[in-house]
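J.: my questions are about this predicted structure, shown below with the sequence.
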Amino acid sequence: MNIIKGAIIGLGCTLILYIVPLVNALSPFFGGFLGGYVASEGAFGGLKVGILMSLLAAIPGFLLSGALALLLKDIPVMGAILAGSSLFITLVIVIYTAIFGIIGGVVGGVVADSN
């Protein structure tokens, strides 16, 4: 249960920090760190927090990209290009969030375990 709570808190922190300029580049790391620290399950628990946080972030992203693709399906060429690029951008953001969220979760879990 701590891992789910840590992932939700980490995702919330990540989403809030994405709005702050200059901090948004490392917001998945800070969110993962906070989530791993809250879960306080060690390095492996921090890894689980980072993975779950990434999965929770991916769901609305791909749903919104799919909705955009459905809206643009009637435009012959530009619709396909815009829909494909929105899916690609979503995939890049999810991978970026996953990598830094997992690293932050592991670091946060180790710091919480050492206290």
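T.: That came through, no problem. Residues are numbered from 1 along each chain as shown.
J.: going forward, measure contacts between C-alpha atoms and count neighbours the same way
T.: Will do.
J.: what's the longest helix in the chain?
T.: helix 78-114 (DSSP state H).
J.: so how far is that one from its chain's centroid?
T.: 5 Å (CA atoms, centre = their mean, to the nearest Å).
J.: the structure to be compared is supplied as follows:
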Amino acid sequence: MTRPRWLLSRWTVVPGMIAMLVMAWTLYAESHNDGIITGAVVDGKGRPVPGATVLLLERGFVTHEERDRTRTDAQGRFRFSHNTSHSVQLEAEAEGLGRSDRRIVRLWFRAQNTNLTEPLRFKEARP
């Protein structure tokens, strides 16, 4: 039994592959959309900062507005859940260390789960 010639034509194969790619991306996005953002906070020397407050800022119409806040655990790690935005900024503050620089986090899709590869870092205190 031979296959019809049109079945192996590029006019059939290419759109079929594009459709499969779109379906795979949709399944990936749907299975990773809990809105979890995790990371760590360290001081200027790279040591974890327990008890630091981490702010999650979401872009409003004109400025970034605070949407959520959490505290770091004993290892300096933090976790946000139920983030619904695709563009957020993170900032840490701790008593005696001040504020860290804001970190812009761009996500490929809304509510994407992500783990920061680089920790939020406080500037080293000057003597």
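T.: Received the coordinates, thanks. Keep in mind it's a predicted model, so treat the numbers as computed, not measured.
J.: TM between them?
T.: Once superposed, the chains reach a TM-score of 0.23 (TM-score structural alignment, normalised by the length of structure 1), with 47 aligned residues with a CA RMSD of 4.4 Å.
J.: output the contacting helices and strands for the longest helix of structure 1.
T.: Using 3 or more CA pairs under 8 Å, 6 or more residues apart in numbering; DSSP states H and E, the elements in contact with helix 78-114 of structure 1 are helix 27-39, helix 42-71.
J.: among the ones you listed, which is nearest Asp113 of structure 1?
T.: helix 42-71 (5.2 Å; CA to CA).
J.: buried residues in the closest one?
T.: Residues 42-43, 45-55, 57-58, 61-62, 65-66, 68-69 are the ones in helix 42-71 of structure 1 that count as buried (16 or more other CA atoms under 10 Å).
J.: and it, what does it pack onto?
T.: Counting by 3+ CA pairs under 8 Å, 6+ apart, helix 42-71 of structure 1 packs on helix 2-17, helix 27-39, helix 78-114.
J.: in JSON lines, list the helices and strands packed on helix 78-114 of structure 1 along with distance to Ala83 of structure 1.
T.: Output for these, formatted as JSON lines (distance: least, CA to CA, whole Å):
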{"stretch": "helix 27-39", "distance to Ala83 of structure 1": "25"}
{"stretch": "helix 42-71", "distance to Ala83 of structure 1": "5"}
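J.: and of those helices, who's closest to Ile4 of structure 1?
T.: So among these, helix 42-71 is nearest, using CA to CA, at 7.1 Å.
J.: for that closest one, what is the distance to the chain centroid?
T.: With CA atoms, centre = their mean, you get 6 Å for helix 42-71 of structure 1.
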